[in-house]
Every structure is written in structure tokens, then in C-alpha cells.
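S.K.: need a structure here:
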Amino acid sequence: MKDASAIIVVMAFFISWLGCWLPIAAISLKLLNWQPTKPLQPEQKLPLMVSLYLLAPLVLWGVIWFTNGSFANYGFVSSFAFLSSLALGFGLGSVSIVILFTCQFCLGWCYFKELNIKQLASVSFPILLIALLVGGIEELVFRGFLLTELARDYPLWTAAIISSLIFAVLHLVWEQRETLPQIPGLWLLGMMLVLARISDRSSLGIAWGLHSALVWAIATIDTAQLVTYTGKVSEWWTGKNQKPIAGVAGIICVLGTSLILWLSPLL
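M.R.: So this is what the prediction gives:
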């Protein structure tokens, strides 16, 4: 497989990943008493998602073994510099979300439920752990493995466009109705994370931190029900189905963060 085309290597990875996960998913659904006629509930989705994500590094290790590659080739290294980049990315992502909701608050588009602020302490840490897992695995798979492999056979920005499109479309696996309006924003988010890897000299540190911060901040706000939209403007501005990445404000936030990455390599 060392000299195999990028498409073959990519297909082998995703088919192997899915093939290893399906039996685990079937057993999990059985244990969770899931009924095919009913949609998956959040508490049912979480075990499925965690098992899927935990399998990814193992399957990727198999691909690396066949191709004589390494995790370092995909931007994942063990070093203090990597951890520093991760912290920088997390800080940038957190600040971008604070600015996004502060601007919407000042414009009268939303307000904060002060009584729900006390919930942040109890929900933020568990969500942080999940966000770090999701951000790390997705960056390793999409900006690490997928981008690197596609860049072997295609120009970098063609590889970036394709990998970001796959990244966006695969989010439909978990939820179709709410995810569909987010596809353009998710694709743009993928492109921003490619730029984060480039600005970090091919390391995934900033991209992982940035991705994790966005997942953590938005999920924490949703779980604590911290923000209520006033309806002053269309939800296409604030985010369809209350998902920031599905609205103009969220898109502007992604573009602004991308500009920072473009102008300030390694921040």
C-alpha cells in the first residue's frame, strides 16, 4: 500500500473504520433498547459517537503500518510545542465565541439567562473532555490523514476543498434536519482548520485546540441553555435551528478567525 494512490488509501481507511464500528454500534443499540421506528436520543448517540471516535486512531495506526508512515506525517506529534499550539488554538476559539455572542447581545439579537450561569460549573468540564476527544480525532482524521493523503495526488488547496467537503457532509450521519443548513458553514470551518494547520507549520496543535474550543463553547451554551434569541432578526442571521454555524453571524466569525490565522502564523 506504500505506493497506492491517495484515493485507495483513503477508501481503505474509511471502509475499515466503518466495518470495525458497525458490530460495536449494533451491540450498543441493542443494549440501549433502541427501536428502529424511533429517532436516536442524545443519550443514545453519545456511546455510539465515543466508540466510533475511539476506533479511529487504531484503524489509522493500521493504515500507517501498511504505508510505512507515521502519526507525525499527519501533524500529530508529542512535544511541548504541540501542547503550546493546542492551548493557543483553544484560546483563539474561546475568544472568537465570546466575541460572537457579545456582538449579538449588543445588537439586541440575544440575551443571557443569568439564572442558568450557575449550571456552567457542572456541565463545562464533562463537555470539555468530549470536545477534546471530538476535536482531536476529527483533526487527526480530516486535517491530518485525509488532507495529507489527498495532497499527495492533488494540489494542496484542491485537497483542502475535498477534505473539508467530506468533513461537512459526514456530519449528516448524526442528524440530517438540523445539520443540512450547516453544511456551507461546516465546509468553511473545515477550510479554516486547514489554514490553522498551515499556520502551525503542518502541526495539528492549533487546529485541534481551535476545533475543541468551538465544540466546547457552543455545546456548553446549548446544554446550560444560557442564550435566548430575541427574534429581532431572522434566524438566518443568528443561525438556523439556533446553530451559529448555520447563520451569517457564525460565518463572519469563522471568516474573522481565518483572517487572524492568515495574517498571524503561529498567532
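S.K.: drop to CA atoms for contacts and neighbour counts, all remaining ones
M.R.: Noted.
S.K.: can you map out the strands along the stretch 51-200 of the chain?
M.R.: 110-112 (DSSP state E, counting those that start in this stretch).
S.K.: tell me where it has helices.
M.R.: Counting by DSSP state H, counting those that start in this stretch, one finds helices in the stretch 51-200 of the chain at the ranges 80-106, 120-138, 147-153, 156-169, 183-199.
S.K.: what's the most buried one of those?
M.R.: helix 183-199 (a mean of 23; mean count of other C-alpha atoms under 10 Å).
S.K.: now the helix or strand that that one is followed by and helix 183-199, what's the angle there?
M.R.: Once helix 183-199 ends, the next helix or strand along the chain (criterion: DSSP states H and E) is helix 205-223. In terms of direction (axes from the mean of the first three to the mean of the last three C-alpha atoms, to 10 degrees), helix 205-223 departs from helix 183-199 by 150 degrees.
S.K.: out of the helices of the stretch 51-200 of the chain, flag the one nearest Asp222.
M.R.: Taking C-alpha to C-alpha, helix 120-138 is the member of these nearest to Asp222, at 10.4 Å.
S.K.: so what touches the closest one?
M.R.: Under the contact criterion C-alpha atoms under 8 Å, 6 or more residues apart in numbering, helix 120-138 has outside partners 53-54, 56-57, 208-209, 211-213, 215-216, 219-220, 223-224.
S.K.: from those, which two are the most distant?
M.R.: Greatest spatial distance among the contacts of helix 120-138 (C-alpha to C-alpha): Pro57 and Ala224, at 31.2 Å.
S.K.: of these two, who's got more company?
M.R.: Shown here are Pro57 and Ala224; by other C-alpha atoms under 10 Å, Ala224 has more neighbours (19 against 15).
S.K.: returning to that earlier point: show the buried residues in the contacts of helix 120-138.
M.R.: 53, 56, 208-209, 211-213, 215-216, 219-220, 224 (16 or more other C-alpha atoms under 10 Å).
S.K.: just the closest of these to Gln119, please.
M.R.: Sorting those by how near they are to Gln119, with C-alpha to C-alpha, puts Ala224 at the top with 5.8 Å.
S.K.: quick one: contacts for Leu140?
M.R.: 74-76, 204.
S.K.: here is the second sequence; please produce its structure so I can put it next to the first one:
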Amino acid sequence: MIDTNKIANYPFLLRVIIFLLILAAIWLPVAAPIYLLVKDSNLATILTMGLLFAEFVFLVRRWGKQVYGQTQLLTSYGLVNTRQNGFELLIGLAIGISITFSLFVVQGLLGFVSWQNSDNLPRIIAEGLLSALGVGFAEELVFRGWLLDELQRDYNNQISVRANSLIFALSHFIKPVEAMLRSWPQFPGLLLLGLILVLAKRNCQNRLGLSIGLHAGLVWGYYIINIGELVRYSGSVPDWVTGINGNPLAGAIGLLFLSVLAVGMRQMSERSKGRSD
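M.R.: Okay, here's the model as predicted:
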């Protein structure tokens, strides 16, 4: 048996492995029957991923209490129920969807895409918002909450930020080798996005609202455009310009827009640091 009182003194990688093994041990016995019994693969994925996140939240709370002696670990991650955090979430949502649509508007002006009509747009907008908020909330709690906290317990700020961004990018990029080779331009975009989301949290005194909203806004905007089939690519430029497989993160224009957003977040960080000094 592992002495939970000693886990806090283990190195970062060992702590993370122990946490993930415990999570897998809790999740797999329930998830496996779902995959076997539910014929609809999409429904099975939704159920098992929802279950995984619920168990993650349960385990994090126990982890904080048993390993670190902290009863409010989620609060220390930046998940706080305040008006300011909610306002920052809305600001992030607005920025994220604005950046996404601006990217495609620019491509339309340049003749790279043409805009199309969609018959189910209201439903797609509503579905996209719910899905995006779920993705943004879950991924930010995992990456900018739990993972960043574990990194900061062992490493300085610079290393923690870089490692967090790298792990975030790798976790979204790892797939069959053929697919990775085909979509390799996506990796720099994922790295930059990871950095932006860490900066978003730091700019709000480590509250998660802005990073959740920003992440959700980017997902929401792309969901509306992609699922709604609102644009058609003209093929006038190579895919690496507009995005491999239609993914803006895997294209030069998407990387340019993310770079502008990163500069904005960096300037915001420097201004807030100056005010605190």
C-alpha cells in the first residue's frame, strides 16, 4: 500500500502517474461495460467521458485532502464561484468566438473561403455552446487546474508554464503516426494555445474563468462554422495556409491570429504585473 502522507514528497512525474492509475482503476470497471453494452459509439463516448470527468473531480477532492491536507483544492486551482470569475468567463467566450469568426472573415476577404447558408444554425449555435462550455470547463480544470498545480509544486514559474503548454499540445496531438505526419502544422498552434490559456489564468489572479471562456469560445466558433458548414474552401492556396483538414490551428493564418492573441495576453500580463508592483 502507498502511504498517502508521503505522496506529496514524491517527484512530479511519479505523483501524476499515481493519480492517473487511481483514476483508471476507478473508471475502467464502469466504462468497459458501457462500451460493451451501448451500441451507439457516440453515446458510449459521451457517457464514458462524462463519467471520467465526474470521477476526476471526485478524486481531485480526495487527493487534495489525503495527499496535501487541503480541503479546498478546486478553489486553489482557480475554480471559484464569484461574479468576477463569471464575468471573466463571458469576456473569454466573447474573445474566443470573435477571434474564430474574424479569422474566417479575413479568409473570405482574401478569397480563400466562401460563406454558405445553413438551415439549422440556431440549433447548431445552442448545441455548440453547450458542448464548448463542457470542453472548456473540463480541459481547463485538468490542464490549467490540476496539472499546472502539480507542476508548480516542483518547478519554477517558467518551467511550469512551458511544460504545461507542451503536455497540453502533446495530449491533443498524439494519434496514429500517419495522422500526426499529415497534421504536424497543428502542433505549434496547440503549443501557442496552451501558453495563451496559462496567461489567461495568470492575468486574472489565477482564476479559471477567462481561460475557460476563451477555450470554450474558440471551440464554439469553430463548431458553428464546421458543423454548420458555413464556409467552403476555394482551394486557391495550399492547405498549410488555411489549415490542414480545415483545422485553423494547423494553418499559417490560424497561427498568425493566435500569435496576435498571445501578444495581447502577454501585454495584459505585463500591465497587471506593473499595477501589482
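S.K.: now the TM-score, please.
M.R.: TM-score for the superposed chains, counting by TM-score structural alignment, normalised by the length of the first structure: 0.88, backed by 259 aligned residues with a C-alpha RMSD of 2.3 Å.
S.K.: before we move on, the earlier item: now the helices of the stretch 51-200 of the first structure in a markdown table, with distance to Lys240 of the first structure?
M.R.: Converted to a markdown table, those look like this (distance: least, C-alpha to C-alpha, whole Å):
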| stretch | distance to Lys240 of the first structure |
| --- | --- |
| helix 80-106 | 15 |
| helix 120-138 | 22 |
| helix 147-153 | 29 |
| helix 156-169 | 16 |
| helix 183-199 | 11 |
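S.K.: out of the ones you listed, which is closest to Ala25 of the first structure?
M.R.: Nearest of those to Ala25 of the first structure, taken as C-alpha to C-alpha: helix 120-138 at 17.5 Å.
S.K.: neighbouring contacts of stretch 257-274 of the second structure?
M.R.: Contacts for stretch 257-274 of the second structure (C-alpha under 8 Å, 6+ apart): 99, 103, 189, 192-193, 195-196, 199-200, 202-203.
S.K.: aligned counterpart of Phe101 of the first structure in the second structure, please.
M.R.: Aligning on TM-score structural alignment places Phe101 of the first structure opposite Phe104 in the second structure.
S.K.: please give me every residue in contact with its match.
M.R.: So Phe104 of the second structure contacts Val113 (C-alpha under 8 Å, 6+ apart).
S.K.: follow-up on the earlier one: out of the helices of the stretch 51-200 of the first structure, nearest to Thr228 of the first structure?
M.R.: Per C-alpha to C-alpha, nearest to Thr228 of the first structure of the helices of the stretch 51-200 of the first structure: helix 80-106, 9.9 Å.
S.K.: now that closest one and helix 205-223, what's the angle there?
M.R.: Helix 80-106 of the first structure and helix 205-223 are oriented at 40 degrees to each other (the same axes, to 10 degrees).
S.K.: helix 120-138 and helix 80-106 of the first structure, what's the angle between them?
M.R.: Using the same axes, to 10 degrees: helix 80-106 of the first structure against helix 120-138 is 130 degrees.
S.K.: translate Ile227 of the second structure into the numbering of the first structure.
M.R.: In the first structure, Ile227 of the second structure lands on Thr223 (TM-score structural alignment).
S.K.: on that earlier part again, ok, which of the helices of the stretch 51-200 of the first structure comes nearest Ser70 of the first structure?
M.R.: Using C-alpha to C-alpha, the nearest of the helices of the stretch 51-200 of the first structure to Ser70 of the first structure is helix 147-153, at 11.6 Å.
S.K.: burial of Ala4 of the first structure, as a residue count?
M.R.: 10.
S.K.: now Leu22 of the first structure
M.R.: For Leu22 of the first structure, using other C-alpha under 10 Å, the count is 13.
S.K.: could you measure from the corresponding residue of the second structure for Lys113 of the first structure over to Thr82 of the second structure?
M.R.: Under the alignment by TM-score structural alignment, Lys113 of the first structure pairs with Gln116 in the second structure. Per C-alpha to C-alpha, to the nearest Å, Gln116 of the second structure is found 40 Å from Thr82 of the second structure.
S.K.: ok, Phe76 of the first structure - contacts?
M.R.: If you count contacts by C-alpha under 8 Å, 6+ apart, Phe76 of the first structure has them with 140, 144, 203-205.
S.K.: the same query, at a cut-off of 10 Å, please.
M.R.: By C-alpha atoms under 10 Å, 6 or more residues apart in numbering, Phe76 of the first structure lies in contact with 70, 82, 136, 139-140, 144-145, 202-205, 208.
S.K.: before we move on, what about Met49 of the second structure?
M.R.: Shown in contact with Met49 of the second structure (C-alpha under 10 Å, 6+ apart): 27, 31, 43, 55.
S.K.: apply 6 Å and report the result again.
M.R.: Listed by C-alpha atoms under 6 Å, 6 or more residues apart in numbering, Met49 of the second structure has no contact partners.
S.K.: okay, buried residues for the helix or strand hosting it please.
M.R.: Element membership of Met49 of the second structure, judged by DSSP H and E, is helix 41-67. Neighbour counts over helix 41-67 of the second structure (16+ other C-alpha under 10 Å) mark 44, 48, 52-53, 55-57, 59-64, 66-67 as buried.
S.K.: before we move on, what about stretch 172-182 of the second structure?
M.R.: Neighbour-count burial for stretch 172-182 of the second structure, counted by 16+ other C-alpha under 10 Å, picks out Phe173.
S.K.: the closest residue to Pro57 of the first structure other than its chain neighbours and Glu175 of the first structure, how far apart?
M.R.: In space, and not counting its chain neighbours, Pro57 of the first structure is closest to Ile137: 7.5 Å by C-alpha to C-alpha, 6 or more residues apart in numbering. For Ile137 of the first structure, the distance to Glu175 of the first structure equals 19 Å [C-alpha to C-alpha].
S.K.: can you get me a residue count around the closest residue to Thr48 of the second structure other than its chain neighbours?
M.R.: The shortest distance from Thr48 of the second structure to any non-neighbouring residue, by C-alpha to C-alpha, 6+ apart, is to Ala31 (5.5 Å). Applying other C-alpha under 10 Å, we find 18 residues neighbouring Ala31 of the second structure.
S.K.: show me what Ala31 of the second structure lines up with in the first structure.
M.R.: So, by TM-score structural alignment, Ala31 of the second structure is matched to Ala25.
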